[in-house]
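Novice: Next come a sequence and a model predicted from it.
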Amino acid sequence: MFYWRGEHEGVQLGFTSAEAGNLAAHVGSADAARRNRVALERVTGSLRFLNQTHSADVHDALEPTDSPPSGDAWVCEDGSVSLAVAVADCLPVLLVGGGPRGPVTAAAHAGRSGLMAGVLENTVRAMRQRRAQSIRAWIGPGACGSCYEVPQEMVNDLASHRPGLASLTRWGTPALDLRAHAAALLEEQSVDVHDVGGCTIEEARLFSHRAAQSRGAPEGRLAGVVWKP
């Protein structure tokens, strides 16, 4: 079910594999996605997912809401809410920091647009506003810098002030290294970064939107999940 699973300060963290099935209702069968979420929740407890929009918006998981809020990161001041983000080439990033009410937890969906807009900086800022200290982040599976092909014009535009973002594919075309850029952004915020690795495009154990489009691989979404037992 999990590609990687870990623990920190009594908090559980994990990134699912394709074995857990598609976890996004907007891809394939919504009924199948609900069943897959129920199976995952037998391990994590009741999960909350966002209506992700490739933004830099961060939501407080303790604020009541009747439906999933639109945005791309959650923060929970006491770790009491099990948080999830769905991905399939974008990076799932899970964060934990010590706080006065218990562990401050967060989950962020960090794709190209969200990274450029500041979703990770906003997430760390929201955690520190809740007095989180000694924040650690785990970067989960996503498209690697040797596979994330983009037009040269995009590299020129985005990497002009972000030299670590520019990359090349294994076949020599322009690419972006979102993982390296995410790690650099977090380190600039004095966050202790742990890179779980895993390229969604290369590994059959992972879902990839790009692979599904280019070579007919199974379509689906993975999840990054942080929860307290």
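Specialist: Done, it's in. Please read these numbers as outputs of a predicted model, since none were measured by experiment.
Novice: going forward, measure contacts between C-alpha atoms and count neighbours the same way
Specialist: Noted.
Novice: Which residue is the nearest non-sequential neighbour of E19?
Specialist: Among residues not flanking E19 along the chain, M1 sits closest, at 5.1 Å (C-alpha to C-alpha, 6 or more residues apart in numbering).
Novice: Contact partners for that neighbour?
Specialist: 16-20, 40 (C-alpha atoms under 8 Å, 6 or more residues apart in numbering).
Novice: so can I have CSV of the residues you listed showing distance to Q129, neighbour count and secondary structure?
Specialist: Below are those laid out as CSV (distance: C-alpha to C-alpha, whole Å; neighbours: other C-alpha atoms under 10 Å; DSSP: H, G, I helix; E, B strand; the rest coil):
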residue, distance to Q129, neighbour count, secondary structure
T16, 29, 26, strand
S17, 33, 22, coil
A18, 35, 22, helix
E19, 37, 14, helix
A20, 34, 20, helix
L40, 31, 21, helix
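Novice: Need the residues you listed in JSON lines (columns: distance to E149).
Specialist: Formatted as JSON lines, these follow (distance: C-alpha to C-alpha, whole Å):
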{"residue": "T16", "distance to E149": "24"}
{"residue": "S17", "distance to E149": "23"}
{"residue": "A18", "distance to E149": "23"}
{"residue": "E19", "distance to E149": "26"}
{"residue": "A20", "distance to E149": "27"}
{"residue": "L40", "distance to E149": "32"}
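Novice: Please, where are all the helices along the chain?
Specialist: 30-44, 112-117, 119-129, 152-159, 178-188, 209-215 (DSSP state H).
Novice: To V58, which of the ones you listed lies closest?
Specialist: Among these, the nearest to V58 by C-alpha to C-alpha is helix 119-129 (6.2 Å).
Novice: Tally up the residues packed near the closest residue to A73 other than its chain neighbours, please.
Specialist: Closest residue to A73 apart from its sequence neighbours, by C-alpha to C-alpha, 6+ apart: A108 at 4.1 Å. A108 has 32 neighbours, counted by other C-alpha atoms under 10 Å.
Novice: Presented hereafter is structure B, for comparison with structure A:
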Amino acid sequence: MRHHAIHDSGAHFAFTDRWGGVSAVPYEELNLGGAVGDDPGAVRANRAVAAGKLGLDPADVVWMNQVHGKDVAKVDGPWGDGPIPSVDGLVTATPRLALAVLTADCTPVLLADPVAGVIAAAHAGRPGLLAGIVPATVAAMTSLGADPGRIVARTGPAVCGRCYEVPEGMRAEVAAAEPAAWSETSWGTPAVDVTAGVHAQLAAVGVRDRRHSGICTLESRDHYSYRRDRTTGRLAGYVWLAPPDGPGAGEE
């Protein structure tokens, strides 16, 4: 698993790959998605393994039921036995919680304002980019006291703009909403670069500290890709805040 932490701010970000879990083919190994047909026991075990490697309690990791929309849920604690909301963004100012997002080609967006103690996670595929999940998530952070100028943003492995082929009409629709997402495949056909669109939307709302993964899920056999394999597992991105000497400190 890849774990990048900004030690001096207390913001921690992590993106998983597919290895180190217990799921069988075709979900091998570290599938973290609970709605893709994998054995629920294996998913629970994998979520415990991933959390443990990050120094997190699995019970403190909050997930969402992602639906390619723009709704954001404010989180005050784990869902417990209640329903998991159908949203594509989570935001919290509650200490000790970690927020998680599942992907297998879409762009996972992790955000933190360590000064305000506010974090967020968002799921941005092509429909979410069009719907505006990214600015909606930043707005939800701002409502809890975050300042876009202080927000640290990290996006994880996703299908790249040279691989995400779409019909010309779809590219035109996306580019009309976000020109930065216009792309072309490496073989010369219309494409969409969702991650570029996400970063343009973040910049437009004042988020300056941004980095993105160089990994394309479709190209990387170490990552799940729905476009490549259809029946497959899900990667996760995690964001949490901790003091510099707290859990996860010193890892890279």
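Specialist: On my side now, so go ahead. Note that this is a predicted model, so its numbers are computed, not measured.
Novice: What would you report as the TM-score here?
Specialist: TM-score for the superposed pair, counting by TM-score structural alignment, normalised by the length of the first structure: 0.91. Supporting figures: 222 aligned residues with a C-alpha RMSD of 1.7 Å.
Novice: For G98 of the first structure, find the nearest of the helices of the first structure.
Specialist: helix 119-129 (9.6 Å).
Novice: Read off where that closest one ends up in the second structure.
Specialist: Aligned using TM-score structural alignment, helix 119-129 of the first structure spans residues 133-143 in the second structure.
Novice: In that stretch, which residues are buried?
Specialist: In terms of neighbour count (16 or more other C-alpha atoms under 10 Å), stretch 133-143 of the second structure has its buried residues at 133-142.
Novice: re earlier: can you tell me which two in the contacts of M1 of the first structure are farthest apart?
Specialist: A18 and L40, at 12.1 Å, using C-alpha to C-alpha across these.
Novice: one step back: can I get the helices of the first structure in TSV with distance to G99 of the first structure?
Specialist: Below are the helices of the first structure laid out as TSV (distance: least, C-alpha to C-alpha, whole Å):
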stretch	distance to G99 of the first structure
helix 30-44	22
helix 112-117	25
helix 119-129	9
helix 152-159	35
helix 178-188	19
helix 209-215	36
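Novice: closest to G140 of the first structure out of those helices?
Specialist: Per C-alpha to C-alpha, nearest to G140 of the first structure of those: helix 178-188, 9.0 Å.
Novice: so how far is T232 of the second structure from the corresponding residue of the second structure for S208 of the first structure?
Specialist: Under the alignment (TM-score structural alignment), S208 of the first structure pairs with S225 in the second structure. To T232 of the second structure, S225 of the second structure is 7 Å away according to C-alpha to C-alpha, to the nearest Å.
Novice: before we move on, the earlier item: excluding residues flanking it in the chain, which one is nearest the match of S208 of the first structure?
Specialist: Using C-alpha to C-alpha, 6+ apart, the closest residue to S225 of the second structure is A104 (4.7 Å).
Novice: residue contacts, the one you found?
Specialist: Neighbours of A104 of the second structure in contact, by C-alpha under 8 Å, 6+ apart: 158, 217, 223-226, 233-235.
Novice: Apply 6 Å and report the result again.
Specialist: 224-226, 234 (C-alpha atoms under 6 Å, 6 or more residues apart in numbering).
Novice: measure the aligned partner of it in the first structure to L206 of the first structure for me?
Specialist: Taking TM-score structural alignment, A104 of the second structure has A88 as its aligned residue in the first structure. Applying C-alpha to C-alpha, the value for A88 of the first structure to L206 of the first structure is 8 Å.
Novice: count of neighbours near whatever residue of the first structure lines up with G169 of the second structure?
Specialist: Aligned by TM-score structural alignment, G169 of the second structure pairs with E153 of the first structure. Using other C-alpha under 10 Å as the criterion, E153 of the first structure is surrounded by 10 other residues.
Novice: number of nearby residues for E168 of the second structure?
Specialist: 12.
Novice: And for G71 of the first structure?
Specialist: 20.
Novice: what's the closest non-adjacent residue to A158 of the second structure?
Specialist: Spatially, and ignoring its direct neighbours in sequence, A158 of the second structure is nearest to D105 (4.5 Å; C-alpha to C-alpha, 6+ apart).
Novice: For N122 of the first structure, which residues are in contact?
Specialist: Contacts of N122 of the first structure (C-alpha under 6 Å, 6+ apart): none.
Novice: go again using 8 Å as the cut-off
Specialist: By C-alpha under 8 Å, 6+ apart, the neighbours of N122 of the first structure are 56-58.
Novice: what do you get for L235 of the second structure?
Specialist: Applying C-alpha under 8 Å, 6+ apart, the residues near L235 of the second structure are 15-18, 30-33, 102-104, 223-224.
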